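Trainee: Build the 3D model from these lines:
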Amino acid sequence: QMEVLQTTLAQEREKAQVAESRRRAKAARGIEHHALQQSAQFAARLFTHAAGPELETRLFDLLVDNLSSLSSDQIAALSTQWGEPPEVIMVASAYPFAEDRRQRLEETLTEVTGLSVPVDYQQTPDLLAGLRITIGAWVLHANVRDELKAFAEFAYAAG
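Mentor: Just a heads-up that it's a prediction; the model follows:
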């Protein structure tokens, strides 16, 4: 009978340890989630204040450079993602595009996509800085708003 009591006590201690371990892990996840939310809010405030034409120019240059350096395999993979060839390529930017930047972007898009279609430009200030390019079903996000949204979604998913 003493042996049964000792076994029962050992099992109860183990259950209590497991429960305490789970409680601590849940508390740690809660703290981590809160920290990620605060980080996302801080980044949003920071980038909202830092966003401007200079940042958009930098994002534009990075985008064009990266598109220009895609391999033929990467280009082939991209071309399968937009579905039917679009009649127009949509480019949204937070700030107006100068003609030389439009020309540079259009040359790069023609080179990468192999498409010879008009490019429709829209000014979308809520992007904060950067571009969103839509080619059929394919959307390329190279802007502050979408990056912040992805960061916030990551913070939410981590919690």
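
Trainee: going forward, measure contacts between C-alpha atoms and count neighbours the same way
Mentor: Noted.

Trainee: And the lengthiest helix in the chain, what does it pack against?
Mentor: Ranked by number of residues, the top helix in the chain under DSSP state H is helix 2-50. Judged by 3 or more C-alpha pairs under 8 Å, 6 or more residues apart in numbering; DSSP states H and E, helix 2-50 is in contact with helix 144-158.

Trainee: Before we compare anything, build this one as well:
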Amino acid sequence: MQIDTTTFVLEIVNFLILLWLLRRFLFAPVRAAIDRRQAAVAATLAEARQQAEAAAELKMQYEARMKDWDREREARRAQLDAELAAERDRQLASLRAALDTEREKQRAVQERREQEQHRALEARAADQGLRLAARVLERLSGPELDARIAAALVEDLDTLDVEQKVRLIEAAKSGAELDICSAHPLPDASYAQLRDALGAHLGTRAHATRRVDPQLIGGLRIALGPWLLQASLADELAYFRSSSPDAA
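Mentor: Sure, this is the predicted structure:
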């Protein structure tokens, strides 16, 4: 087989023309497309890098914000715990104060109740004592006791002060009646002695009435106008009864 040089050359020329055509009309657009694709990929990668950097920055900001939130939450929790503790202490203090006040009230009520019971017992004991004394004095009283009390009254008239004597004299001058009351019939001698002693101190003999009142138990009760001399066992018992705790 013989190789035709012309044909070979032409083939070479055709091949070169084909290469030029391919390069001009096929490779150049492909290359341009590849360049555009690479540029787009590069732009996408750059944008992705920017987004990644932005995402990393956002992540850092988020983490920093989360840390700030954690610190703020812990601070608020600590503040809330402190406020709750303070409120609890205040409520406990208020409750303790209320309990102390209530205990003080209960103690005062108990003390007052005990005092009232003590006074009631004292009053009962005093009343029983007075009743016993009244029964004993009733058994011991008699005309002799009234006579002795009348004699003592005659002696006590000398101890009256000037003001008391002036009042007696004024009452006698006003026409007041002398009332001599005894628990038992007073012996005539004792009555006369008492009447004469009163007349001597009054400077005049006032009109006198003589009567008996068994409720006096023993002793005398002498009245001259507003002036009253109580020297009876009943009056003394009444005085002690009015001075007892229940009377207070």
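
Trainee: distance from the longest helix of structure 1 to structure 2 after superposition?
Mentor: Average distance, helix 2-50 of structure 1 versus aligned residues of structure 2 after superposition (mean C-alpha distance after the TM-score superposition for structure 1): 1.3 Å.

Trainee: which bit of structure 2 covers that helix?
Mentor: On structure 2, the counterpart of helix 2-50 of structure 1 by TM-score structural alignment is residues 92-140.

Trainee: Distance from that stretch to the middle of the chain?
Mentor: Distance of stretch 92-140 of structure 2 from the chain centroid (C-alpha atoms, centre = their mean, to the nearest Å) equals 23 Å.

Trainee: quick one, helices of structure 2?
Mentor: Chain-ordered helices for structure 2, with DSSP H as the definition, fall at 5-21, 28-140, 143-157, 162-173, 188-202, 233-242.

Trainee: wait, what's in contact with the residue most central in space within structure 2?
Mentor: Using C-alpha atoms, centre = their mean, the residue of structure 2 that lies closest to the mean C-alpha position is T101, 3.8 Å off. Contact criterion C-alpha atoms under 8 Å, 6 or more residues apart in numbering gives no residues in contact with T101 of structure 2.

Trainee: Can you give me the distance of G130 of structure 1 to H34 of structure 1?
Mentor: G130 of structure 1 sits at a distance of 28 Å from H34 of structure 1 (criterion: C-alpha to C-alpha, to the nearest Å).

Trainee: Looking at those two, which is more packed in?
Mentor: Between G130 of structure 1 and H34, counted using other C-alpha atoms under 10 Å, G130 has the larger neighbour count: 29 against 15.

Trainee: To which residue of structure 2 is the more buried one aligned?
Mentor: Aligned against structure 2 by TM-score structural alignment, G130 of structure 1 finds its counterpart in G219.

Trainee: Give me the nearest residue to that match, chain neighbours excluded.
Mentor: S232 (4.1 Å; C-alpha to C-alpha, 6 or more residues apart in numbering).

Trainee: Would you check that that neighbour makes contact with L220?
Mentor: Yes - taking contacts as C-alpha atoms under 8 Å, S232 of structure 2 lies within contact range of L220: 5.1 Å.

Trainee: who's more crowded, those two?
Mentor: Counting neighbours by other C-alpha under 10 Å for S232 of structure 2 and for L220 shows that L220 has the greater number, 28 against 22.
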